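Chemist: got a predicted model here, sequence first, then my questions.
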Amino acid sequence: MAASAPPAVDERLPLVRLLPLAAQHVLAMIAAPVSTVFLLATGLRLPADRTAALLSATLLLCGAGALLQSFGVLRTGARLPFVMLPGGAAAALFLRTAQEHGAATASGSVLLAAALLLAVLPLYGRIVRFFPPLVMGATVLVIGVNMIDVAAPMAAGGTGLAVVTIAATALGFLLLRGVWRQLSVLLGMAVGTLTAVLTGAPFHHVPGGGVLALPRLFPYGAPHFDLLAALPLMVFALASLAEATGQTVLNSEAVGRTPDPARDVPRTARADAVTSLGAGLLGGTVMVTSAENIGIVQLTGVRSRFVTAGAGGLLVLCGLCAPVARLLAALPTPVVGGASLVIYAVIAAMGIGLLRRTDLTDRGATTVVALTLLAGLLPVLAPEWYRPLPGWVRTLFGSGVPAAALTAVVLSALFARWGPDRRRPAQDAPRVSPSS
C-alpha cells in the first residue's frame, strides 16, 4: 500500500520551483524592512554606512525569523509559511524612545519587551482577552497616524519625488492584479528612484567596498535598561499577541490546517520574541510575523512552509551581501519617505477595518474609541500640553501609541464590567450577517 502524501504545508518542492516562489515572498515584503530602516536612520541621523549596516542586520533578522517560523525548533515557530518584519508601530516607539532617552535605552527597551513576551506566553489565554478588536482597532489607527507624523519629514526634503512615489504606488494598487498588486509599494519606489535618476536628484554615498556584511553587536553602545522608558514597547509586545492570534489562525486556514491557537500562537509569538532579542542586540526594533505572505499563499495555492524557509534563506544572503545593502541604502530619502507614508496610511486603514468588527452603536464602545483617539492624537497635535508635566508622565502619555494602548485596554475592561450597555438585551443588538 502506497504511503499517503504529506500535508500541503509540509510538501517539499524541487529547487527549480522553490526558488522563484521564495523570491516572490521576498519581493512582497522587502519594502517594509527597507522603509523601516530608513525611518530609523533618518530619525537617529545615522550616516550612510551605518544605515547600510542596520539594513544588513535587519534583512538577516527577517531571514532568520522566517526560517524559525517555517521550521519550528523546540516549540519556537509555528511551522507555518510565515515571514518576519520589523514591526511598523514598534519602529515608531523605538524612534520616540531613542529621541527622548537615547538609542542605547531604545535597544534595552527592545530586549525588555522581548523578555516580557517570553515570560507571559504561559499566561497567553488570560492576556489576549484584554486586546479585543475594539482595543486593537483604536490602537492601530493611532499607530498609523503617529507613524505618518514620524515619516512625513522624510518626504519633505524632496516633495516631488515623494509625490511621484505615492502616485505610482496608488496606480499600482488601482491597475495591477494578483501578486503584482502586492508589489505596488516596491514598484512605486522603483518609479521614484528612476525619476530621481532622470532629474539628477542626489543619492546617498555609501562608503565601503567589501562583499561580506557581518552584523555588529550593540551599534549604539551597551544597552541601557529603563523600565519606564521601555513601557511603550512592552505594551506593544503584549498587544502583539492579539495580532499573532489572528495571523496564526488565518495562516492555518490558508494552508488547510485546523487552527489550534492554544498550541500554535505561543509558538508564533515565541519566535517573534527570540528574533526580537536578536534585534535588540543588533540595533533593530521589535520583530513581528508578516501578513503579506498569507495573501501570496492564498493567491498561488502553494502552501508549503519550505517556500517561506527558502525566502528566509534568500533574506539571510541579502543581509550578508554588502553590495545589496549599500545599493538599497543609497536610495534618495524622499522616495523611501513616500513609500513609508503609503505603508503607514494603510496601517491606519487596517485600524478602521478592525473597528468595523465592533458594535459602535454601543455607547461604551464609542466612548472607548473616542477617548483612545484623544489620548493618542493629542501628543501629535498639541505636544506642548505635556512639556510642564513630570518626566514619567511625559514618557507614559506624551507619546501617542502607548497612551492610546493603555487608554484602550483600561477603558475597554472597565466598560465591559461596569458600562451602561453591559446588560443590554441580546435582541437589541444589531444583527451581523455571516458575510460582514
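Modeler: Cool, the structure landed.
Chemist: could you use CA atoms for every contact and neighbour count after this?
Modeler: OK.
Chemist: chain neighbours aside, what residue packs nearest to residue 329?
Modeler: residue 52 (5.3 Å; C-alpha to C-alpha, 6 or more residues apart in numbering).
Chemist: ok, now residue 121?
Modeler: Closest to residue 121 by C-alpha to C-alpha, 6+ apart is residue 266, at 5.9 Å.
Chemist: take a look at this one as well, against the first:
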Amino acid sequence: MRILLSGLQWMIFMIAGAIAAPIAIADLYNLTPVETAELIHSTLIALGIAGFLQGLIGHKLPIHEGPAGLWWSIFTIYASLVGVLFTSHLAALQALGGGMMMSGGLFILLSLFKLMDRIARLFTPTVTFIYLLLLILQLSGSFMKGMMGITSSRTMLDGKVLLLSVIVVCITFWLGNSRMLVLQRFSVIISIFFGWLLFAICGNMPAIPQADTIFKLPEIFPFGRPHFDIGTIATACLLTLLLITNAIASIRLMETVMKQKGAVDHQRYLRAGYTSGISHFICGCLGAIGSVPISGAAGFVEQTGMRERKPFLIGCSLVIGISLLPPMMNIIAAIPAPIGYAVTFVIFVKMVGLSLKELQSVIHQERTLIVSGVSLLVGVGLMFMPASATIHLSPIVVAILNNGLICGSLLAIILEQGLIWKGKHGTKHRH
C-alpha cells in the first residue's frame, strides 16, 4: 500500500509539472480543443514511457522526464516563423517532429561513440552549482507569478490565490519537516489534495471538461508526416548537445542525493543517452514535446525521502495508464495551477541547499569564485534581456541567447576548462 501511494504521489507530481507546456504550445499554434487534448495526451504518454525506460534500463535513478525547456523555446520560435519559413502551423509542427527524430538518432550516435562519458566529465562541482543556481533563478519568476494567480489572460495579482498558495507552501514545509515519517514521505500528495480542497471551498476550481471517450490510444504523426530540412537538422544537432548538458546535470545531482558518488556507474551516461534517443524518437512519432530528465526530481526526493526506484516506476506506469483514460486525465488536469507552483516552490527551496552543498567538494576556491561570478552574471543578465532583441537572428541562436541557464552553464564549462588548461601549462613552463 505504501509503495502504491508513493507511486501515486510521483504520478501527480509528474503530471502537475508537465501539463503547462502542451497547453501553452497549443495556444501558440492555434490548435483546436480536440488537437490540444491530443497534444496533452501524447506528451504525457511520451513522458511516462521516457521516465519508465530511464528508470528501468537507462540511468536507473528516480528522475522523472518533463518537457524540455529548450524544445519549448524552439516550439515558440517556430510558431513565430509561420508565414516566413513555414506555410502553416501544421508545417512547423511537422518540421519539429522531424527535428525530434533527428535528435533521437544523434543521442544514440553520441552514446555509440562513448562521447556521453566525456561530456559528463565536464560537470565538476563548480559547473553543477552554477547550473542549479541558474535553474532556480530562471524558474523563480514563474513560481511567483503562478502563486499570485498571474497568467497570460490575467495580469493583475489575485490576493485570494496568493493567500491560498502561501498556505499550501506552509503546509508543504511543515509536512516535509515532520517527525512522522509517513507525513514526510507523502508531503507532496497531501499538500496537493489539501490545496485542491482549499481552492474548491473558496470557489477557485476550474470546471472539469467532459470526455468523449473512456479509453484512447495516442495517434501516430497526429500533425502529419515529419518533415526534414537543413535548418531543422542543424537546430536538432546543437539542441541535442545542450539537452545532454541538462540531462547530465540532473543525473549528477540525483547521484549526490542518493549518495552514490562513491560507487560510480561508468555505463550510466551511455545507457541514459541510448534511452534518451529512443524517447525522442517516440516524441517525434507521437507529435509530443521532447523530454529531458528534470533536475527538480532531486528536490522531490530530498523533500519526501523516497529514494526507492520501485515507486518511481509505478508512478511512470500510472502516468501512462491515466493518459489512456481521458476522463481521469481531465480530472488531474483540473488541479489549479497555483497549487502545483506552490508545492514546486518548496521543492526548489531544497534545491538551493543542494546547489550550495556542491561547493563543499571544491578544491580550487579562487577558480570557482571567478567562474561562478562571470557565469552567473552573464546567465542572470540574459534572463532579463527582452526576447525581441534577438528576433532577427537564426532560430538556434535565438533559442540559446534567450536561455540564460544554457548560456551560463556553457560559459562555466568553457571558463573552467580554460583555467584548468592554463594552470597545467603554466606549471609545465615554470618547470
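Modeler: On my side now, so go ahead. Because the structure is predicted, anything quoted here is derived from the model rather than measured.
Chemist: TM-score of the superposition?
Modeler: The TM-score (TM-score structural alignment, normalised by the length of the second structure) is 0.74; 391 aligned residues with a C-alpha RMSD of 3.9 Å.
Chemist: map the residue nearest to residue 121 of the first structure across to the second structure for me.
Modeler: In the second structure, residue 266 of the first structure lines up with residue 270, judged by TM-score structural alignment.
Chemist: what helix or strand does that match sit in?
Modeler: In the assignment (DSSP states H and E), residue 270 of the second structure maps to helix 268-286.
Chemist: that helix: what's the following helix or strand?
Modeler: Next along from helix 268-286 of the second structure, by DSSP H and E: strand 291-293.
Chemist: residue range in the first structure corresponding to that next one, please.
Modeler: So strand 291-293 of the second structure sits over residues 286-288 in the first structure, by TM-score structural alignment.
Chemist: work out which residue lies at the spatial centre of the first structure.
Modeler: residue 87 (2.6 Å; C-alpha atoms, centre = their mean).
Chemist: gap between that one and residue 104 of the first structure?
Modeler: 19 Å (C-alpha to C-alpha, to the nearest Å).
Chemist: where do the strands of the first structure begin and end?
Modeler: 84-86, 287-289 (DSSP state E).
Chemist: what lines up with residue 383 of the second structure in the first structure?
Modeler: Counting by TM-score structural alignment, residue 383 of the second structure lines up with residue 380 in the first structure.
Chemist: correct me, but residue 226 of the second structure touches residue 94?
Modeler: Yes - counting by C-alpha atoms under 8 Å, residue 226 of the second structure touches residue 94, with 4.5 Å between them.
Chemist: what number of residues lie near residue 364 of the first structure?
Modeler: Residues within reach of residue 364 of the first structure, counting by other C-alpha atoms under 10 Å, total 21.
Chemist: now swap in residue 105 of the second structure and tell me
Modeler: For residue 105 of the second structure, the neighbour count with other C-alpha under 10 Å is 20.
Chemist: how close does whichever residue in the first structure pairs up with residue 12 of the second structure get to residue 59 of the first structure?
Modeler: When the first structure is aligned by TM-score structural alignment, residue 12 of the second structure is paired with residue 30. Residue 30 of the first structure sits 9 Å away from residue 59 of the first structure, going by C-alpha to C-alpha.
Chemist: which one's more surrounded, those two?
Modeler: residue 59 (27 against 17).
Chemist: what's the closest non-adjacent residue to the more buried one?
Modeler: That would be residue 319: by C-alpha to C-alpha, 6+ apart, it lies 4.8 Å from residue 59 of the first structure.
Chemist: determine which residue in the second structure is aligned with that neighbour, please.
Modeler: By TM-score structural alignment, residue 319 of the first structure lines up with residue 323.
Chemist: thought that match was touching residue 39?
Modeler: No - Residue 323 of the second structure lies out of contact with residue 39 (C-alpha under 8 Å); the separation is 11.1 Å.
Chemist: in contact with the counterpart of residue 218 of the second structure in the first structure: list those residues for me.
Modeler: Mapped onto the first structure by TM-score structural alignment, residue 218 of the second structure lines up with residue 215. Neighbour list for residue 215 of the first structure: 53, 54, 56, 57, 282 [criterion: C-alpha atoms under 8 Å, 6 or more residues apart in numbering].
Chemist: present those residues as TSV; the columns should include neighbour count.
Modeler: What follows is the contacts of residue 215 of the first structure, written out as TSV (neighbours: other C-alpha atoms under 10 Å):
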residue	neighbour count
53	24
54	28
56	33
57	28
282	21
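Chemist: any idea which of these is closest to residue 330 of the first structure?
Modeler: Nearest to residue 330 of the first structure among these: residue 53, at 12.2 Å, using C-alpha to C-alpha.
Chemist: hang on, that closest one packs against residue 323?
Modeler: No - between residue 53 of the first structure and residue 323 there is no contact under C-alpha under 8 Å: 10.9 Å.
Chemist: in the stretch 151-300 of the first structure, which spans are helices?
Modeler: 159-175, 178-182, 184-199, 227-254, 261-282, 292-300 (DSSP state H, counting those that start in this stretch).
Chemist: and the angle for the first one with helix 184-199?
Modeler: Yep, that's helix 159-175 of the first structure we're talking about. 140 degrees (axes from the mean of the first three to the mean of the last three C-alpha atoms, to 10 degrees).
Chemist: okay, buried residues for helix 159-175 of the first structure please.
Modeler: Within helix 159-175 of the first structure, the residues scored as buried using 16 or more other C-alpha atoms under 10 Å are 159-170, 172-173.
Chemist: that one packs against which elements?
Modeler: The contact analysis (3 or more C-alpha pairs under 8 Å, 6 or more residues apart in numbering; DSSP states H and E) places helix 159-175 of the first structure against helix 133-156, helix 178-182, helix 184-199, helix 333-355.
Chemist: ok now that helix, how far from the chain's centre?
Modeler: Using C-alpha atoms, centre = their mean, to the nearest Å, the mean C-alpha position of helix 159-175 of the first structure is found 22 Å from that of the whole chain.
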